[in-house]
Structure formats: structure tokens, C-alpha cells
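Visitor: Give me a 3D structure for the following:
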Amino acid sequence: MLKKDLNPELIQSLCTDSEKALQFIADLKWEDGFVCRKCGHTNYCKGKSFASRRCTRCKREESATANTIFHNCKFPIHKAFYIVYSVCIEKRKISAKELSDELKLNPMTCWKFRRKIKECIEQHQDKPSDEISLIDILLPT
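Guide: Got it, this is the predicted structure:
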């Protein structure tokens, strides 16, 4: 189901540390190697921000969260990862208000991000629910 083994310790660290969560997303995103979305070049160097990569040909920088469910996420990535975990892995029926209280975020922020996750899940409705992987949710595009 998942390419990476998601043990409880890893999940705990991803939901509490933004750098670890970003690195995990980058590792998933570029598991098969970096390919520049602008020019198709495969060579890169480290980008200006953490876990980003810069194409050595066209100099375009791509963050780990670009073109993922975390794209344009304005709140800490580890909190976003916690919401993904709550909705997808634990499959809890948790309200936006409960998430808001737990994470100290605006309820509307939690509601919108939860809706974004559910839209990604709906895109994969042709698959049986036990075959939808976390990778399908995190990297929808």
C-alpha cells in the first residue's frame, strides 16, 4: 500500500516537526528522481529554502510542497500532515472544530484543508478504499 513503512514513531515525528515532514514529502515526491517541470532536465542543486531543488539548466526552483496537497499551505506543514493522518490513516470522523481546538488553527482553515483531502480521495474513487495509498493523497498531481 505504501512505498514507505509508516511506523508510529515516524508518524509522531512527522506530526510534530515541520522539517521532518518536509523532508518526508521531498523524499516521496522525488523518490524516482528529480525532473524539472519547466524544461525536463534531471540535474539539480539544493534550492534556497529547506527541501527545495533548483534545476541546473533553467534555474527554476521547486519546493517539496509544490504540486502536492500541501501546495500553498499557509499554516505549519506538520499540522497539515496531522490533519492528513487523522483523515486518511486513522479514518477518524473528526470535525473541523475538534481539529481547530487540537491544532490551535482557525476552524475554517481546518475545514478547507480537510475538504481538499477528501477531494483527493474522491479522485481515486475508482480504486477500492483499501488500495488508496497515502502517496495518492499527498502527491495528487
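
Visitor: Going by C-alpha atoms from here, please, whenever you check contacts or count neighbours.
Guide: OK.

Visitor: Please point out which parts of stretch 83-96 sit buried.
Guide: In terms of neighbour count (16 or more other C-alpha atoms under 10 Å), stretch 83-96 has its buried residues at 83-88, 96.

Visitor: so what does the longest helix along the chain touch, helix or strand wise?
Guide: Counting residues, the longest helix found in the chain (DSSP state H) is helix 107-123. The contact analysis (3 or more C-alpha pairs under 8 Å, 6 or more residues apart in numbering; DSSP states H and E) places helix 107-123 against helix 77-84, helix 96-103, helix 134-138.

Visitor: Give me the distance from the first one to the chain's centre.
Guide: Averaged C-alpha coordinates place helix 77-84 at 8 Å from its chain's average position (C-alpha atoms, centre = their mean, to the nearest Å).

Visitor: what angle do that helix and helix 96-103 make?
Guide: 140 degrees (axes from the mean of the first three to the mean of the last three C-alpha atoms, to 10 degrees).

Visitor: Sequence B follows; please return its structure for comparison with A:
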Amino acid sequence: MPVAGKDYPITWSQFLDWFHSEESCRTYLVGLRWPTGFICPKCGFLGNVTQSSRGRWVCPACKRQSTVTAGTIFDKTRTDIRVWFAAIWYITSQKNGVSALGLQRVLGLGSYETAWTMLHRLRRAMVLPSRELLTGEVEVDETYLALTERGNHKSGKSSKCNTTKALVVIAVEILQPKGFGRIRVQRIEKADSAHLIPFIWESIDASANIHTDGSTAYNKLKEKGYDHRRTVHLGSDIQAHDSMPGVHRVAALLQRWLLGTHHGAIQPKQLDYYLDEFVFRFNRRTSKSRGLLFYRLLQQAVVTRPVTYKKITGKS
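Guide: Predicted structure coming up:
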């Protein structure tokens, strides 16, 4: 486990002392990306390499030149790394997240487009494929999210809005005697077994006890080795939000978060990354250290592949 005050700053004042220059930020990134020594991204050479005068590492084996930001979400960015660090600290210190317009105002960025792109790059670093599966008692259900698709995100304003609905599936760990653990949320095209079973298999451990409604889409769960309990709500005196409180509470919080922080104005093709941010925040809601969240997100940022603005907007 990283140590507070040694591996990451504890307060904003300490943050300013640690990352007062561009050089100090890049040095910190080197320790995160190559804690055991430089690793060449081309040939895999591992060892100590002398840094060149231009701030690059030259692999002694294949002679490839590398930088600490190459191949990360900071790749080819024209924004100072010091500004990126401030953005990550601000984003992780806000309990309910921030909008691109809010980030632009706080950091004094020159354009809304820059803040919007930074947020989308960071959202891609909020979830790692190797995360642990959900365990114990897990509720699973589907719900629809109301989205407002706006025409022009560059200016932060809109001249035309279209309302659409997106289908998502939610899985929630149920703690005993009460409370909720971690969650998983994913958009799906259809609420059938072809879409729900793969989500469950990739998100929930086979030892878990799964609780669903009476949909036939979950009938194959026992074939996968899961302990499956069904609750049929049709004609029952027990309301769905009483028999399955976890998924309904998370669904309500998710919709409120989309409307409150982002005013529901989300491009449907970008929804997956907003869901990743919501999961990242929800699963770390009990963390008392904002500095540790800053450290974890930065740690994931240096192992996440880069993405361009054109790719984010689908124009590439």
C-alpha cells in the first residue's frame, strides 16, 4: 500500500509543494511508470538508462527514444503536466464529479474543448480490465437512463437537444446486515441472455449468490455455476424497490448524478465512459484520503493507452 505523505500528498498545500514545476511532475511520473527501472516500450529492455539532454530516454538495445508521457493518456498533450496534475487532484477531490465547464473555470483553461478532452481521457483511466470481480450476494437488474443529446459540446452551449433512452445493467454487492459494497454498470443493447450473461460472467465471481427478477434472460445462470435466486414481481404485493433495494438505489443515484453534474447532456456514444466514472466514484465513496484517490487515478493513467480528440468524438 502507498504511504500518505511519502508516496502521495495529503493536502492541497502539500500538493503545491510537491508539484511546483513541470520537472517535478515528470519526475513523479517516472517513479509511477517505471518503479523498478526504465522499460523500453519497443524491445522490453529493463534497466537503468541515462536521460538525454532533451528529456528523453534512449534504449541501449534498440536505440529507441522514449518519454515518460509517450503511450499514456498524456501522450502528445500540449497542456502542461502540472495542469494535468491539478485537474486530477480537483476531479478526485470533488465527491460528485465535475463538468467540463467547471473544470475549465477552475483551471483557467483557454477553451472548453481542452477541458472536455481532458475529462474524457481521464475517464478512460478510471477502470482497469484486471479489477476484482464482485463476490457474496449480488443483485442484478436493468434500467433505462434518460439522456439529453446536445448539438455542440465545444462551446458548452446547445442550440438543439434530443432526448433519448439508454439501457444499462447494474450489479450491486449486498452487505450484511445492511449496506452496499461495490458495483458494476454497463450499457447493453437488449435485455436478453445474449447480453446479460456475458456481463455477469465478466463482472461477478462464480462463487457469488445472484439475485434477479423473474426475467427468463437469467435462466442460464445456474448452467454457469452461479447460485441464482429469482423474485417474480408481477402480481406480487412486495414492490421491486423493497425486494431488490441495491440496484434501485444505485439506478436512482446514477440518474441523479447524470442530471445534477452533467445536466443529462451526454452524447449516447460517450455514455460508457461516464458509467466508468460513476463506478469509480461509487466504489471509492468511503475513502477518507483524497490524496490516495489522486495517486490511484494517476497510477492508472500511466498504463492507459492514449486516445486522441478525433477518436473521442468519432471523427477519426
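
Visitor: what's the TM-score for these two chains?
Guide: After superposition, the two chains reach a TM-score of 0.79 (TM-score structural alignment, normalised by the length of structure 1), with 140 aligned residues with a C-alpha RMSD of 2.7 Å.

Visitor: And the contacts of the helix of greatest length in structure 2?
Guide: Ranked by residue count and defined by DSSP H, the top helix of structure 2 is helix 245-262. Residues from elsewhere that reach helix 245-262 of structure 2 (C-alpha atoms under 8 Å, 6 or more residues apart in numbering): 96-99, 139-141, 143, 145-146, 170-174, 180, 241, 264-265, 278.

Visitor: And for stretch 42-49 of structure 1?
Guide: By C-alpha under 8 Å, 6+ apart, the surrounding residues in contact with stretch 42-49 of structure 1 are 33-36, 52-57, 61-63.

Visitor: Can you mark which positions in it are buried?
Guide: 44, 47.

Visitor: okay, how far is it across it, tip to tip?
Guide: Its first and final residues considered, stretch 42-49 of structure 1 spans 19 Å by C-alpha to C-alpha, to the nearest Å.

Visitor: hmm, what's the outermost residue in structure 1?
Guide: Distance from the C-alpha centroid of structure 1, by C-alpha atoms, centre = their mean, peaks at Arg57 (26.7 Å).

Visitor: State the helix or strand in which that one lies.
Guide: Per DSSP states H and E: Arg57 of structure 1 is located in neither a helix nor a strand.

Visitor: In CSV: the buried residues of stretch 83-96 of structure 1, plus distance to Leu28 of structure 1.
Guide: Below are the buried residues of stretch 83-96 of structure 1 laid out as CSV (distance: C-alpha to C-alpha, whole Å):
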residue, distance to Leu28 of structure 1
Ile83, 18
Val84, 15
Tyr85, 16
Ser86, 19
Val87, 19
Cys88, 17
Ala96, 27
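
Visitor: Need the buried ones from the contacts of stretch 42-49 of structure 1 selected in ChimeraX.
Guide: Selection of the buried residues among these in ChimeraX, burial being defined by 16+ other C-alpha under 10 Å:
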select :34,36,52,53,54,55,61,62,63
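
Visitor: any chance of the contacts of stretch 42-49 of structure 1 in TSV, with distance to Lys104 of structure 1 too?
Guide: Shown next, in TSV, are those (distance: C-alpha to C-alpha, whole Å):
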residue	distance to Lys104 of structure 1
Gly33	36
Phe34	35
Val35	37
Cys36	36
Ser52	27
Arg53	31
Arg54	34
Cys55	37
Thr56	40
Arg57	42
Glu61	31
Glu62	29
Ser63	25
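
Visitor: With that, I have no additional questions.
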